[in-house]
Every structure is written in C-alpha cells, then in structure tokens.
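Peer 1: Here's a sequence, model it:
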Amino acid sequence: MSADGFSNGPPPGARADWTIDQDWEGYSQAEHDVWITLYERQAKLLPGRAADPFLKGLEALDLHRAGIPDFGRINEELTRLTGWSVVAVPGLVPDDVFFDHLANRRFPAGQFIRKPEELDYLQEPDIFHDVFGHVPMLTDPTFADYMQAYGEGGRRALGLGRLHNLARLYWYTVEFGLLETPQGLRIYGAGIVSSHAESIFALDDPSPNRLGFDLVRVMRTPYRIDDFQQVYFVVPSLQSLLDATLQDFAPIYTAVETAPDVAIDAVLPTDRVFTRGAQTYARNGGRSATVRPQ
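Peer 2: This is a model prediction of the structure:
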C-alpha cells in the first residue's frame, strides 16, 4: 500500500497520517456481496494450500461475517492477539507514511472494494486484497514482529537510498512468499492468497522457479507487477524470516549496491531449488494481451 511520488500531502478528508474513517455503514449490499463472493471462492480453495498461520488468522478474525469486515470489530481481536490494528486509507500512501504505520503496528488498508466485473483483476489494491490477504497473517506473533521490523527498516532504507532493494523483500515475502512445511509448500503471501488464479499457479504450475529464501538474493531479484511471478522464494519458517531481518542491513546494502541484478528467471548454482521452472508461461507471453489477475 505504499507508493512514491506524493508531494501535496494527504487528500481532502484524510488526516495528517493519511487515515480516513472506514464508514462501514456506507457499504451497499452489492459491495458486501462482492466480498462474500470473493471470500467463499478463496475459502474453498485455500485449505491445503495456504499456510496454517493464515488459515488460523482467517478463523480467529471471522472475516466472513456479514460481508465486508468492520475494522472496529476485527481490531478488537487483532489487537488482543498481537497488538496490531487495521487503519483505513484512501488508497496508496507515501512510503514514509506506510513505513511509519507498520513500525507502529498499524496496517493501512484501502477502504473501497472492487466492482462485480473486477473480481479477477483491479489495478489498485482494494479492501479484499488488503484485509483478506494481509491481515490474517498479522494474528501470528512472529509474522507480526516481522512486519513491524520491516516498517522500521523501511524508514532506514529511505535515508540510505536503498528502498528499491527493500521493496523486493516485501514483494517476495509479504506479497508473494511461500512457506516450507512438512506437508509441502504453502502460501502465506497476500498477493497469492487473495488471488484465485495465482493460488493455483504459485504451487501447481510447472512454469515458475521456486527457490530457497536468501536475503541478498531476494534484494537482487526484480519482480513482475503485471502478471504471475516467474520466481517464488520459500522460507523454511516464519521465525527464520524474522531472524533474517533483525540485523543491520547497511552492510547488505553496500554489497548489493555494486552487485548486478539477478535475471528474474535465473537459477544460480548457490540457489536451493525446490522447482526449476520451465518458464513456459512467461516465454509464451503470459497475460501480456490482458491484465494481471488478483
């Protein structure tokens, strides 16, 4: 939910920290019905695909009740579990605002929901992506600590001019991360769990590479914003992900500053390979003539 290029401050109606009222009472039944449709579709698909912390969080927050969740209601349980809360914002927010919210255990979420004809794609993250996709993982204490650490690290990255490297970490973990479990690979990234199509592609399709997570490797790897990913990175545990971020990134930024990017479809000799993908989907043009599903 962050973006650069803002220069005029928050839009009319937003507070200085870019938050707004959710106005839950203002949602129409048609908007609630969109949430219910999306929720029920994913709820049928994700057992056996999504990581246990996500599924447990989904149950703990009862995100299906009466359609679009009321932030005031879900924040009671979320705050009790991990000290986090969800705040409504009018859309993408400046990077420094985004990082400040995360560092203070607040997750900024879009207030609007996609239209019925946009079930499989929209350009800007909506409340389903932000709340269904992201918030269940914030009920897990380890992942909750990781997100706070990421926010603190984001503020430092801004000062060091290394935001593009840190953004890759967010993309390949928070948005499109996979978790290694005794039962096989599982999804925990919000960009996957909120997408019906990518929930299947990320685990089942022979096209993408699935590689072991390495912090420097991830920071050197570009990503796709317009289509399915060509590579997914697998963490052995959420604790290992947190541990990787609880260090001084300054030496890492120095190392990656002079290192070339790794091609998005590359498999290096040092990679731990879960799946060496055929890259067939990308080489055939992907969804280049259409748009990326969410």
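Peer 1: From here on, just use CA atoms for contacts and neighbour counts.
Peer 2: Fine.
Peer 1: so where does residue 239 fall, helix or strand?
Peer 2: helix 238-245 (DSSP states H and E).
Peer 1: Please name every helix or strand in contact with that helix.
Peer 2: When contacts are defined as 3 or more CA pairs under 8 Å, 6 or more residues apart in numbering; DSSP states H and E, helix 238-245 sits against helix 141-160.
Peer 1: quick one: buried residues of the next helix or strand after the helix it packs on?
Peer 2: Sequence-wise, the next helix or strand downstream of helix 141-160 (DSSP H and E) is helix 163-170. Of the residues in helix 163-170, 163, 165-170 count as buried by neighbour count, 16 or more other CA atoms under 10 Å.
Peer 1: could those residues go into JSON lines alongside distance to residue 124?
Peer 2: Converted to JSON lines, those look like this (distance: CA to CA, whole Å):
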{"residue": "163", "distance to residue 124": "20"}
{"residue": "165", "distance to residue 124": "22"}
{"residue": "166", "distance to residue 124": "21"}
{"residue": "167", "distance to residue 124": "17"}
{"residue": "168", "distance to residue 124": "18"}
{"residue": "169", "distance to residue 124": "20"}
{"residue": "170", "distance to residue 124": "17"}
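Peer 1: For the comparison step, fold the sequence that follows:
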Amino acid sequence: MVSSGMEKPTSANSGSSLRGDYEGAAADYTIGQAWDRYTPQMHDRWRRLHARQTALAQRLAAPQVLSGLAALDCAEGIPDFAETSRVLRAATGWQVVAVPGFIPDDIFFDHLANRRFPVTNWIREEHELDYLVEPDIFHDFFGHVPMLLDPTFASFMQAYGGAGRRAIAMDALDMLARIYWYTVEFGLIDEGKGLKAYGAGIVSSAGELVFSTEDVQVQRLLFDPVRVMRTAYNIDRFQSCYFVLESFEQLLQGLVDLDFGPIYKRWRETPPLPAGEFHDGDRSYRGNAKS
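Peer 2: Just a heads-up that it's a prediction; the model follows:
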C-alpha cells in the first residue's frame, strides 16, 4: 500500500468510481457518520489496525501523535465522531465531520479554516489492510486526528485552510498542496530526541512508518517551505524524499510569516523538482549532524 492511498492532498469528487455515497451529502459534503451501522467485523478490523500501528507508533511516531492517541482512547472500536469532537473542542476548538471520501478543494479548505476536519466514514475491507486506493476512516482518523490535539499543529491546519483560497485564486494550488503532502501527510520531525513521524500517511502505514524513519538510503532534507513547494512527490509508492522539522512552531511560522504571492509567481509555471534529487542550497538531515 502507498501510505495514504491519496492521489492528492485535497481532491474533488470527480466520478462515480469513488467508493463513498455522495448522494446524501450536504452542500459542504458532510454526511452523518451512522456509527450504529458499523458491524462487529468492522470494529474488529479497526482494533487490529489500531493495535498494529500503535505498536509501531510507540517507537517511531512523534510524542504529539502518541499523546493524541491516548487522549482519544479509540483502541477498542471505530470511534464516535460526536465524542471525538467533544474532546477536540475542549483542547483546541476543532471538531471532526463525516464525509463520503474525497471532497472538492475549496470545500476542504473552508472546513480547515473553520477548524473542522473531514473524516471519511467508511472502513477498508479485509483484503485492503495493507493497500488502499482511497483514504478510509482509519487513515483519516488514526493518522490525522491525534495531531489536532496539539495547539501549534492545530493552528497550522487552520492557517493552511485559510491559505487555500489565495492559492486557488493565484492558480498555484499544486504548490500549496505540496506543503500539505510533505508535512500533514508525510512529515518527519526531530525535536532533539531522534527522528519521529507525525504525517498521517506515514503514521497510518505499517511499511512507510519504518521506511521513512529507519531506511539509511532515503533522502531527508531539513524543512524549507519554498523547497517543499517546488518538490514533486510519489503517489504510488513510498516517498523518495522527506522533510524534517525541528519544531511544530517552525511549521506554523513557515506558513504564517512567508509571503506566498511572489513565490507562486516565480515558480508556479516551473516544473517541480523530481523527488529524491539533491540541489544547491539543500540541507540534509543527518541526525544531530545537519548540513
């Protein structure tokens, strides 16, 4: 399985091939979670996925992921979004809303800007435990929601939602989407205690959680928002490049303080840099030795 199964960080409902039931969705693509429709087999599938990933996360995920998972207390079955939202509101003012799957970019940005995180309401089938084309409730919830309990990361996500409107207006959505891809989905961090994963696509994937943090050959660069926006990514295999934060404050300030307009104008017509290549000005992550 590719880590998240997501072809784009934010993708529109573009056809009937998507699995979710879009017929009953509201104008903002929200639907009822219908928690009582989950079968015992679905809850068991969740428990097994949760147990497998938590065992790996204890060793390889960022402390913020682990504390978020503990606060959500969802190991025993598919979580109830109403209860999850109660916990989130008390901590950071966020809530989760159920959606059928991929939703249009402008709708996605609006949800984030208003501290609502869309979570797919269906769970993968038994034969999809290790490979999934579309993100399901396990990817969306286990991967994303724990980090929303961290105040700094929660503020970054709201700021990202606000930045989406400008990126669309400037025809630079692909550039902004790479920020999401290389942080929210596939981000790594070293706050001085070793390399850890916080991106949802990594945290929810057994294979990539180990690969991204332990493989000695993969390229890891220190976080640079402009370099990130210029870097292509893989959608059908593990990433060839990862960007490493030193703190979540660095991530938030990189979005809030940067003047995106001139960057968009300069680079939006330029093909992205291939993932995995090293270029002048890149700073490699080497643990405590960074160059």
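Peer 1: Any idea what the TM-score is?
Peer 2: The TM-score (TM-score structural alignment, normalised by the length of the second structure) is 0.90; 274 aligned residues with a CA RMSD of 1.7 Å.
Peer 1: Endpoints of stretch 198-213 of the first structure, how far apart?
Peer 2: The first residue of stretch 198-213 of the first structure is 19 Å away from its last residue (CA to CA, to the nearest Å).
Peer 1: counterpart of that stretch in the second structure, which residues?
Peer 2: Here stretch 198-213 of the first structure aligns to the second structure at residues 208-223, judged by TM-score structural alignment.
Peer 1: give the contact list for the closest residue to residue 194 of the first structure other than its chain neighbours.
Peer 2: In space, and not counting its chain neighbours, residue 194 of the first structure is closest to residue 133: 5.0 Å by CA to CA, 6 or more residues apart in numbering. Residue 133 of the first structure makes contact with 189-194, according to CA atoms under 8 Å, 6 or more residues apart in numbering.
Peer 1: could you measure residue 61 of the first structure against residue 54 of the first structure, distance?
Peer 2: Taken as CA to CA, the span from residue 61 of the first structure to residue 54 of the first structure is 11 Å.
Peer 1: who's more crowded, those two?
Peer 2: When residue 61 of the first structure and residue 54 are compared for neighbours, residue 54 comes out ahead with 27 against 20, by other CA atoms under 10 Å.
Peer 1: secondary structure element for the residue opposite residue 124 of the first structure in the second structure once aligned?
Peer 2: Under the alignment (TM-score structural alignment), residue 124 of the first structure pairs with residue 134 in the second structure. Using DSSP H and E, residue 134 of the second structure sits within no helix or strand.
Peer 1: got a list of what the nearest residue to residue 66 of the first structure once chain neighbours are set aside touches?
Peer 2: Sequence neighbours aside, residue 32 is the residue nearest to residue 66 of the first structure in space, at 7.3 Å (criterion: CA to CA, 6+ apart). By CA under 8 Å, 6+ apart, the residues touching residue 32 of the first structure are 66-68.
Peer 1: Kindly indicate the member of those residues with the most neighbours.
Peer 2: residue 68 leads the contacts of residue 32 of the first structure on contacts (other CA under 10 Å) with 26 neighbours.
Peer 1: Sticking with that one, tell me its helix or strand.
Peer 2: With DSSP H and E as the criterion, the answer for residue 68 of the first structure is that it lies in no helix or strand.
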